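S.K.: What follows is a predicted protein model with its sequence.
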Amino acid sequence: MPDSLVGRMKRAVAAGNYDDPQEFVRTAIENQIQIEEEEISQEVKSLDEALNSVDPESEIEAAPEGTQPDDSTHEQAQERQSDDAPPADRTNETTLSLARRQYDDIPTVAPPDESRLDKGPLWGQYNRIFPVKLVVRGLANALLDSSEEGLPDGPWLDLQPFQRRAARTARKIGTEIATHDERAGRKRGEKLAAALPTGDDPDKSMDRFETHFIGRVEHDDELTGALPHLSFVDIVRESPQQIGLTDAGQEFASLSNPLLDDGVDADTSLSQEEQEFYISHVRGVREEEYTAMQKVAQAIEEGDNRPTSLTERVAYLNPEWSNSQAETIRSGLTSRMYELGLVDRSQVGQRGIAYELTAAGETFRSNDTESTQPQ
């Protein structure tokens, strides 16, 4: 390793983000393996970029305020600074009920204030919607159980115990879904278990799931995680942190889901009703995400249907994004739009891919075109 990289690695360790150089190298290797195994090859920083992100002497500027980080390094560092208790032994944790029930009487909370959320489209690592569905269903059932048992929690549950149960549940069902992915011969990018914590290291895999798809309150009172950024939950800094379900989260939890309600051998991760609800919901509460989806559909329709050219089109959404940030956003958008049935993928050559609009995607695009026509 060049001396310059060794020095920067030492500074990263000294900054408190890693216990020792061995942990830094181990984390870098694990991230690279994740890159190879999942469809995020253009979402995660290189080792050099990761070093720059924590090197105060680096000439590379930090991401502008309001933009998203390029990988999980930022959130991993924040997790280490959390005032929550250290992770407990997971072996005896129970799982959540995912059965569909009646949720009309669940107490709900208001959505998080927008000032606590990142601006722009969703971060690229929030690359699937089914994990979000799984967590809101589990949260709805946990709240219902708490209410029926007469516990004094009201609309809130302690965050950390819920996170751990949700991650354990996601790993259990994810392993079952992954088995059916293999039997069905699904390729990378098509697997229904994508983004669920099925990695070889259970604790790290579940920690990553908790960070990406549930979230937490940081020291500046800002929120991380897909659930609050979609206004399906709010998380508050009590002692300990607590999580509550919003009206939108309650409604999403109540919708029937193929994998949760029909069986893990289902052919799709979201029902048409869920897809339509999600698109409508995002249009109302996350306008920048909806606009980005429109731009992706337009670019594909106009022939920019390969990752590189599509990234260039996505980059126009925010001139302050680096190329790596634009790649992150593009990859997350196309993954979510694939799950929503708006785009499909085809292989080009040995490893290349191209995107095309599905019939639903063409309708989505035509509706957008019609809505922008002068009256």
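M.R.: All right, it came through fine. Numbering: from 1, shown residues only.

S.K.: switch to C-alpha atoms for all contacts and neighbour counts from now on
M.R.: Noted.

S.K.: immediately after whichever helix or strand Gly332 is part of, which helix or strand?
M.R.: Applying DSSP states H and E as the criterion places Gly332 in helix 323-339. Going down the chain from helix 323-339, the next helix or strand is strand 343-348, by DSSP H and E.

S.K.: Could you give me the buried positions within that following strand?
M.R.: By 16 or more other Cα atoms under 10 Å, the buried positions in strand 343-348 come out as Val343, Asp344, Arg345.

S.K.: rewinding a little: just give me how far the helix holding Gly332 sits from the chain centre.
M.R.: Offset of helix 323-339 from its chain centre (Cα atoms, centre = their mean, to the nearest Å): 11 Å.

S.K.: Show me what it is packed up against.
M.R.: Counting contacts by 3 or more Cα pairs under 8 Å, 6 or more residues apart in numbering; DSSP states H and E, helix 323-339 packs against helix 287-301, helix 307-315, strand 343-348.

S.K.: And the strands in the stretch 1-150 of the chain?
M.R.: Counting by DSSP state E, counting those that start in this stretch, the stretch 1-150 of the chain has no strands at all.

S.K.: Kindly list the longest helix within this structure.
M.R.: Scanning the chain for the longest helix, with DSSP state H as the assignment, gives helix 159-184.

S.K.: what about versus this one:
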Amino acid sequence: MKLLLVLPNSIFNKIQQLIESGKYASSSDFFIAAVENQLLLETTLSKGTDVVLPDTDTITSEKTREDIVKRFVLKPGKELIKTVATPLPEQLLYPGSDSENDLFLWGQINRIFPMKVGLRILANLLAEKNEQYIELDEFTEKAVELAKLVRSRLMAETLQITGKKDSLWSGLPSEDSDKSASRYKMQFLAYLRKDGIIEGGLGRLKFVNLKREENRKTHIGITEKGLEFCVLENPILDAGVYNSGSLSEEGRQFYLRHISSEVPGETRAFVDVLSLLKEGKNSQSSLNRELRKIWPKNWSGAVINTQRNGTVSRLAELSLMEKIKNGIEVEYRISKTGIDFLAKGTK
């Protein structure tokens, strides 16, 4: 079958550039790929069908990638989502622990934005299925694939805008690394231990809850606080703004209010580090030395270093402190926002 297609010169010129660069053998090859990708998208995302994410290796159209990303990471309608109960202390406390003040986020959870992406994906999947819970494996697999697309888009956009690499995509899985995918699932998202303890950033922050059914399959749902954080505007995901940080001011303030009332271990870590910064302990070594005196005695030097690194990275993302490079050394400085938070957190 032959079709006559009228294209604007701007689009035609871009197609010609792709053909000349060797990405497509001819205009026919380009249009066949474009049509196949659009048909795949329509089949995948049509209403009334299960949400099936195509293998990212088969996606050749950048527009298709962009459409899929938008479909699952844009702000969902809050009224479409059924929330679940907040995790109980017994779902979070480790054997031998009796206080949530001792529950630190694992240090390799060094960013909040990857968890925001995960919440958006979870909320949109729940809305699509009109369910309160979905299978954890289904969520984490789709979250990894979609987060890879978000990372690719961020890398391309920030490189084009700033001319240099940025850290906005730090923590999101890369398309060529199974290790980063596993890290994203286990550290930034959530999983359920054999003893029923919830692990992973979203769970430890009480943004999601997990339960194990009689068939031994684990299911995940979003809590009220998780949904509130999820639907807050995000400069990257909602506005395509890449030079104002990974969270909006409203998002940063919500996170701080949330941990102050619901996640005492995270509040404790923030207060401990900010207090030392205010005292002038501004280097990695001086912070590690002082934190070892006040953090759990059974933590090794390597664990202290990991925990300190994760904490200062989250503090910097929240604009509570800044990192200043001085040659090969890094100096930390508390910000005015950090001083204000410290004043509230120590009352």
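M.R.: Perfect, thanks for sending it. The shown structure was predicted, so the numbers you read here are calculated from the model rather than taken from an experiment.

S.K.: on that earlier part again, adding distance to Leu230 of structure 1 as columns, could you present the buried residues of strand 343-348 of structure 1 in TSV?
M.R.: Output for the buried residues of strand 343-348 of structure 1, formatted as TSV (distance: Cα to Cα, whole Å):
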residue	distance to Leu230 of structure 1
Val343	21
Asp344	24
Arg345	25
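
S.K.: Enumerate every residue touching the residue nearest the centre of structure 2.
M.R.: Central residue of structure 2 (Cα atoms, centre = their mean): Pro114, 1.1 Å from the mean position. If you count contacts by Cα atoms under 8 Å, 6 or more residues apart in numbering, Pro114 of structure 2 has them with Ala147, Trp169, Ser170, Gly171, Leu172, Phe188.

S.K.: Give the equivalent position in structure 1 for it.
M.R.: When structure 1 is aligned by TM-score structural alignment, Pro114 of structure 2 is paired with Pro131.

S.K.: now Asn326 of structure 2
M.R.: The alignment partner of Asn326 of structure 2 in structure 1, by TM-score structural alignment, is Val348.

S.K.: Is the closest residue to its match other than its chain neighbours part of a helix or strand, or is it coil?
M.R.: Using Cα to Cα, 6 or more residues apart in numbering and skipping residues adjacent in sequence, the residue nearest Val348 of structure 1 is Ala354, 6.6 Å away. Recorded secondary structure, Ala354 of structure 1: strand (DSSP: H, G, I helix; E, B strand; the rest coil).

S.K.: Give the burial count for Ala354 of structure 1, as a bare number.
M.R.: Ala354 of structure 1 is flanked by 16 other residues according to other Cα atoms under 10 Å.

S.K.: Also Glu317 of structure 2?
M.R.: Neighbour count of Glu317 of structure 2, defined by other Cα under 10 Å: 20.

S.K.: so what's the counterpart of Phe207 of structure 2 in structure 1 up against?
M.R.: Under the alignment (TM-score structural alignment), Phe207 of structure 2 pairs with Phe232 of structure 1. By Cα under 8 Å, 6+ apart, the contact set of Phe232 of structure 1 is Pro111, Val136, Leu245, Thr246, Asp247, Ala248, Gly249, Gln250.

S.K.: from the residues you listed, which two are the most distant?
M.R.: Pro111 and Val136 (13.8 Å; Cα to Cα).

S.K.: Between these two, point out the one with more neighbours.
M.R.: Set Pro111 of structure 1 next to Val136 and count neighbours by other Cα under 10 Å: Val136 wins out with 28 against 21.
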